[in-house]
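1. Provide a 3D model corresponding to the input given below.
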Amino acid sequence: MEKKISGLLFAGTLAVFSVLVVADEKITSVQTALKKFMPGVQLQSIKPTPIPGLYEIVIEGQVLYFSEDGRYAVQGQLVDLATRTNLTEERMNAVRAKAINALDKRDMIVFGPKEAKYTVNIFTDIDCPYCRQMHQHVDEYNKLGIKIRYLSFPRAGIGSASYDKAVAVWCAKDRQQALTQAKADKPIENTANKCKNPVADQFNLGQSLGVNATPTLILDDGTMLPGFIRPQALVSFLEQHYEKTK
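-> All right, here's what the predicted structure looks like:
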């Protein structure tokens, strides 16, 4: 009896190993095909989807779907109708969460206590009217238990006037005060002419994560919320959101 069981276990192990080898071979063939059709593109990850012959590819923070031969691409939302789950958004949340949580917190301009109930990361532009309006409520967000962590996203691009303002804020002795003054259209005090700063890197990161407007909020679990959300509305959303994910 023991020999039969051992034999079955061995056979089962071989079967699983065979499946893994086949899966690895197919992924390799997709990678090879993609290199042919899209030379120079760096793949962040690749894995099969629940649909046979269709593979999920993450390229520069974006989720795309490709056929096994790498010839056909599908750009859009993949939804599991049985579970009502948006698989694309679920995957993008994971990609954004990994990118945001890998950042050095010292490269952010933070408003709020060290210990806060919620943390919200915001891609912001100094000249954006809604960003300015949102910042006027920063104390209210903090009082409601929300820590705000700002990342620079000058919408006009690197080298623009908004970009230069973001760099000036970063180079100021008091970045919080400088950001508040800049968003109020006041001159920034105590700035250096040049300093090492993360503005360009944060702008590029935002683009790779699908940020195309400001303010754009990203939670630590990767959930993206575009636009200005008033303090009470935001805390209500956060309470409901994290209750669902428990």
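
2. going by C-alpha atoms from here, please, whenever you check contacts or count neighbours.
-> Noted.

3. now for residue 21, how many residues are close by?
-> Residue 21: 12 surrounding residues under other Cα atoms under 10 Å.

4. so it versus residue 15, what's the distance?
-> Distance of residue 21 to residue 15, given as Cα to Cα, to the nearest Å: 10 Å.

5. tell me which element the spatially most central residue of the chain falls in.
-> Nearest to the geometric centre of the chain sits residue 96, at 2.1 Å (Cα atoms, centre = their mean). For residue 96, the host element (DSSP states H and E) is helix 87-101.

6. mind listing what's buried along that helix?
-> Neighbour-count burial for helix 87-101, counted by 16 or more other Cα atoms under 10 Å, picks out 88, 89, 91, 92, 93, 94, 95, 96, 97, 99, 100.

7. need the contact list for residue 218.
-> With contacts defined as Cα atoms under 8 Å, 6 or more residues apart in numbering, residue 218 is in contact with 96, 120, 121, 122, 224, 225.

8. please give the structure of this sequence too, so both can be compared:
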Amino acid sequence: MQNMKRVFAALALLGVALAASADEAAVRRMMQGKLRDTGTIESVQKAPWGDLYEVIVRGPDGPQILYVDGAASVIIAGQVIEAKSGNNLTEERKRKLTAIKWESLPFEWAITSVRGTGRRKIAVLSDPNCPFCKRFETDLQKLDDITVHILPYAVIRPESVRQSKAVWCSKDRVKAWNDLMFNRVEPQAGTSCDNPIDKLIAFGRKLGANSTPTWFLETGERYTGALPLEDTRKLLDQASPPKR
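-> Okay, the predicted model is just below:
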């Protein structure tokens, strides 16, 4: 009798799983018909809250998270905020989707500076004419025990390409970059040396980095924009904790 109960319970769970799978497949078909050639559906799954499905759509700018009802009659393209904690659940999910392997970043193309032990690690796609990059890098200058990899991502203005190449061709790249970023002192070097600037632009676009600064922690998680200094410090300490 006990064995029969277990069989019935297993069959019931299987039925629920098959029903959910069928619903997800139906949502995928309906959404693909609506999207047509604007993107490719990577995944469909039941959202962990509400009576909605999470649909991940891959487009030229990277993954987009949509929420739809079971009939795909309502499509929500926006942010979901958890009322109790205030956490942005959509952003948290997107960071997981866009995370990369830290070691896959092209550090040989970076302008790297180390302060103190260098235990905190960050890589920043930065444009020399980006005001938010300047603010973010100014805050990073206030942190000790940090390794900063600047990946010049010259996409804002045409002169950003020339300036970034001249920085790379400078004898002291860190000084040349900081002089340009913080003091608007143009680098005096030429631009004809072998440099990775065009490759970095292609690399950033392949990642779907459509704003600056775009930055990565040692965990591979991606962030955009200039967060308050204390928020950045907290994230760095979580990603690169002190060794004991």
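
9. follow-up on the earlier one: for the buried residues of helix 87-101 of structure 1, give me a markdown table that also has distance to residue 46 of structure 1.
-> Formatted as a markdown table, the buried residues of helix 87-101 of structure 1 follow (distance: Cα to Cα, whole Å):
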| residue | distance to residue 46 of structure 1 |
| --- | --- |
| 88 | 13 |
| 89 | 16 |
| 91 | 12 |
| 92 | 13 |
| 93 | 16 |
| 94 | 14 |
| 95 | 13 |
| 96 | 16 |
| 97 | 18 |
| 99 | 17 |
| 100 | 21 |
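
10. closest to residue 204 of structure 1 out of those?
-> Taking Cα to Cα as the measure, residue 204 of structure 1 lies nearest residue 99 of those, at 12.0 Å.

11. which residue ranges form the helices in structure 1?
-> Ranges of helices within structure 1 are 2-37, 87-101, 129-135, 138-143, 161-170, 175-183, 199-208, 231-244, based on DSSP state H.

12. hang on, the earlier thing: for the residue nearest to the centre of structure 1, which non-adjacent residue is spatially closest?
-> Excluding its sequence neighbours, the residue lying closest to residue 96 of structure 1 (Cα to Cα, 6 or more residues apart in numbering) is residue 222, at 4.7 Å.

13. any idea how far residue 91 of structure 1 is from that neighbour?
-> To residue 91 of structure 1, residue 222 of structure 1 is 9 Å away according to Cα to Cα.

14. what's the answer for residue 121 of structure 1, then?
-> Relative to residue 91 of structure 1, residue 121 of structure 1 is positioned 19 Å away (Cα to Cα).

15. what's the answer for residue 7 of structure 1, then?
-> For residue 7 of structure 1 relative to residue 91 of structure 1 (Cα to Cα), the value is 39 Å.

16. do the same with residue 173 of structure 1
-> In terms of Cα to Cα, residue 173 of structure 1 sits 39 Å off from residue 91 of structure 1.

17. swap in residue 35 of structure 1?
-> Using Cα to Cα, residue 35 of structure 1 is found at 23 Å from residue 91 of structure 1.

18. so residue 80 of structure 1 is in contact with residue 88, correct?
-> No. Taking Cα atoms under 8 Å as the definition, residue 80 of structure 1 is not a contact partner of residue 88, at 9.8 Å.

19. neighbours of the aligned partner of residue 20 of structure 2 in structure 1, just the number please.
-> Alignment note: residue 20 of structure 2 maps to residue 23 in structure 1; criterion TM-score structural alignment. Look at residue 23 of structure 1: counted by other Cα under 10 Å, it has 14 neighbours.

20. same thing with residue 169 of structure 2?
-> 20.

21. distance from the chain centre to stretch 1-9 of structure 2, please.
-> On the basis of Cα atoms, centre = their mean, to the nearest Å, stretch 1-9 of structure 2 is displaced by 48 Å from the centre of the chain it belongs to.

22. need the residues touching each of residue 80 and residue 88 of structure 1.
-> Counting by Cα under 8 Å, 6+ apart, residue 80 of structure 1 and residue 88 have no shared contacts at all.

23. list the contacts of residue 202 of structure 1.
-> Shown here is residue 202 of structure 1, whose contacts under the criterion Cα under 8 Å, 6+ apart are 151, 152, 153.

24. of these, which is the most crowded?
-> Compared across these, residue 153 has the highest neighbour count, 31 neighbours, by other Cα under 10 Å.

25. find the nearest non-adjacent residue to that one, please.
-> In space, residue 153 of structure 1 is closest to residue 203, 4.7 Å off (Cα to Cα, 6+ apart).

26. pretty sure the one you found sits against residue 162.
-> No. Using Cα under 8 Å, residue 203 of structure 1 is not in contact with residue 162, being 11.5 Å away.

27. common neighbours of the two, please.
-> Applying Cα under 8 Å, 6+ apart, one finds that residue 203 of structure 1 and residue 162 are jointly contacted by residue 154.

28. residue 127 of structure 1 maps to what in structure 2?
-> So residue 127 of structure 1 corresponds to residue 129, using TM-score structural alignment.
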